[in-house]
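A.B. asks: For reference, the sequence and a predicted model appear below.
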Amino acid sequence: MAIASNGPQGHLNGKVGNLVFYMLNGQPVVRLIGRKGKPSKLQLANYQEMAVTTKLLSGMGSFIKLGYGLQAKGTVHNAHNLATSYHKKQALTGEYPNIRIDYSKVKLSQGVMPETADLKIEKVAGGLEITWDPTHTYELKHNDSVMVMICCPETGKDKEYLNIARRSEGKCFIPLYEDVLNQQIEPYISFISADGESVSDSVYLGNLNGLGKTETEKREEEKYRLVKTRFDQLESNYLAQLKENYGLRADTKAFKCLEKEYKVLKNQLDHLPGKPG
């Protein structure tokens, strides 16, 4: 049952049939409930787009809060809503079921502060060094904070650095373990004023170490590994029995079953994707 707390012309609060009425950030909202039918291809694509976007932003909560907070101020939206909307619409590539992130289009902050000149990133011993032009102007303050986001798609262990340096320093160093330093890295940098009232658009500093394996490639490699492990076990047994029988096939049910599985797995390995190298 729904309640019209503000009279018959007011917004309902509660359930009427398969509709639910409620308030969200001060706005009246209604949504449909009930059992869903079989999803269409467009719906499946939408689900994957949302899943890929959510996974991208899952380790960036604090960065997104600062990067989109000013846009969200005074609206019914929050920073995460705005970031999700942007990336779902602008930062995806590919078609279902192979939708993925285009890291060159990722924007982790959006604002009016001008872009900083001469942004560069370099792998050095023990980590990454990022440099920029430290010149300050009326719009670019010497005490602006530097925010850096290091995305690690292969492991999902992204790293946020929300106040790693000041603009006046002209550089910062990010320590990383060797295994992290040598995997796919997608780095971003933003600048935010000391009072938090102005932020720049984030800048993509470029891919490091090339592209890692996709989820599909990882699944294919794992499937190949499992089949190869089973095949190696059977092959050893199969060849041993042939050797014991002087190269002749034993006329037994057990041997015939062994040989059949051996040949099936051998054929699978010849055609399965995910083979090393």
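C.D. replies: That came in fine, so what should we check first? Residues are numbered from 1 along each chain as shown.
A.B. asks: switch to C-alpha atoms for all contacts and neighbour counts from now on
C.D. replies: OK.
A.B. asks: nearest spatial neighbour of the most centrally placed residue in the chain, skipping sequence neighbours?
C.D. replies: Centroid-nearest residue in the chain: residue 56, 3.0 Å away (criterion: CA atoms, centre = their mean). Leaving aside its chain neighbours, residue 56 sits nearest to residue 101 (7.9 Å; criterion: CA to CA, 6 or more residues apart in numbering).
A.B. asks: Now for the one you found, how many residues are close by?
C.D. replies: Using other CA atoms under 10 Å, the number of residues around residue 101 comes to 20.
A.B. asks: got another, please set it beside the one above:
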Amino acid sequence: MGTIKKGILGGFSGKVGTVVGGSWKGISYMRSLPQKVKNPRTEGQVSQRTKFAITMFYLKPMTAFLRTGWKLYANKQSPFNAAMSYTLANAITGNYPDYDIDPSKVLVSRGSLLPASNTDIDTSGGNITLMWDDNSGISNAKATDKALVAILNPIKGEAVCDTAGAERMTGSQSVSIPADWTGDELQAYLGFISEDGKEVANSMYLGAVTL
């Protein structure tokens, strides 16, 4: 309950009817109470929050990597937020409330540099080896472009990433995987970044692998 201190025209503090009174630096003020939202948790709102949550969970382990992979899209938003927006718009599957991420539609790097060609993946020896054809010399691809490698473990919410991997002309890169990842389904991505860091390629999804 509010208290009127100087009559009906004076200052007051607290709530009186539909207004709230108070003072700031000796100046009395009053404001109307905010209107209550009739349904603050509509199905549409909960649906969007659910999509946002699963996208955040999927991308968060690669936050540092995405700063490089999506840096060309950081003009009006952060690289991570750019990746979030793209994933929300392109990689969500299912119907409310059973949403999921389609890993093959996620881009962990994005740009106009020529992407990897004829990719493959091998899991022998306890490591993951990513392989690709050397397509340097085609379009804007150069032999010295560096691999952008991301191996994501969505089960544990962890990732092994490299933003300055093997050169394009090398054709492969081996990645050491934590021992406690054995038996987990992992998602593998490969992109490229130019030697000067000014150009980035769209990532390629190499598939799900289990060691």
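C.D. replies: Right, received. Where do you want to start? It should be emphasised that the depicted structure is a prediction, and the values quoted were computed from it without experimental measurement.
A.B. asks: if we can go back for a sec, aligned counterpart of the residue nearest to the centre of the first structure in the second structure, please.
C.D. replies: Matched to the second structure by TM-score structural alignment, residue 56 of the first structure sits across from residue 58.
A.B. asks: Next secondary structure after the helix or strand containing its match?
C.D. replies: Assigned by DSSP states H and E, residue 58 of the second structure belongs to helix 43-59. Note on helix 43-59 of the second structure: by DSSP H and E, the next helix or strand toward the C-terminus is helix 63-69.
A.B. asks: Show residues contacting the helix or strand that that next one is followed by.
C.D. replies: Counting by DSSP H and E, the next helix or strand C-terminal to helix 63-69 of the second structure is helix 79-90. With CA atoms under 8 Å, 6 or more residues apart in numbering as the test, helix 79-90 of the second structure has contacts from 51-52, 55-56, 59, 63, 66-74, 105-108.
A.B. asks: What is the corresponding segment of the first structure for helix 79-90 of the second structure?
C.D. replies: So helix 79-90 of the second structure is aligned with residues 79-90, judged by TM-score structural alignment.
A.B. asks: Report the mean deviation for that stretch after fitting onto the second structure.
C.D. replies: Following the fit onto the second structure, the mean deviation recorded for stretch 79-90 of the first structure is 1.0 Å by mean CA distance after the TM-score superposition for the first structure.
A.B. asks: The residue nearest to residue 56 of the first structure and residue 229 of the first structure, how far apart?
C.D. replies: 33 Å (CA to CA, to the nearest Å).
A.B. asks: ditto for residue 71 of the first structure
C.D. replies: For residue 71 of the first structure, the distance to residue 229 of the first structure (CA to CA) stands at 54 Å.
A.B. asks: those helices in the stretch 151-277 of the first structure, which residues are they?
C.D. replies: 178-181, 215-244, 253-271 (DSSP state H, counting those that start in this stretch).
A.B. asks: so can I have CSV of those helices showing distance to residue 43 of the first structure and mean neighbour count?
C.D. replies: CSV is the format used below for the helices of the stretch 151-277 of the first structure (distance: least, CA to CA, whole Å; neighbours: other CA atoms under 10 Å):
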stretch, distance to residue 43 of the first structure, mean neighbour count
helix 178-181, 36, 13
helix 215-244, 20, 14
helix 253-271, 32, 14
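A.B. asks: Any idea which of those gets closest to residue 194 of the first structure?
C.D. replies: For the helices of the stretch 151-277 of the first structure, the distance to residue 194 of the first structure is smallest for helix 178-181, at 30.2 Å, taking CA to CA.
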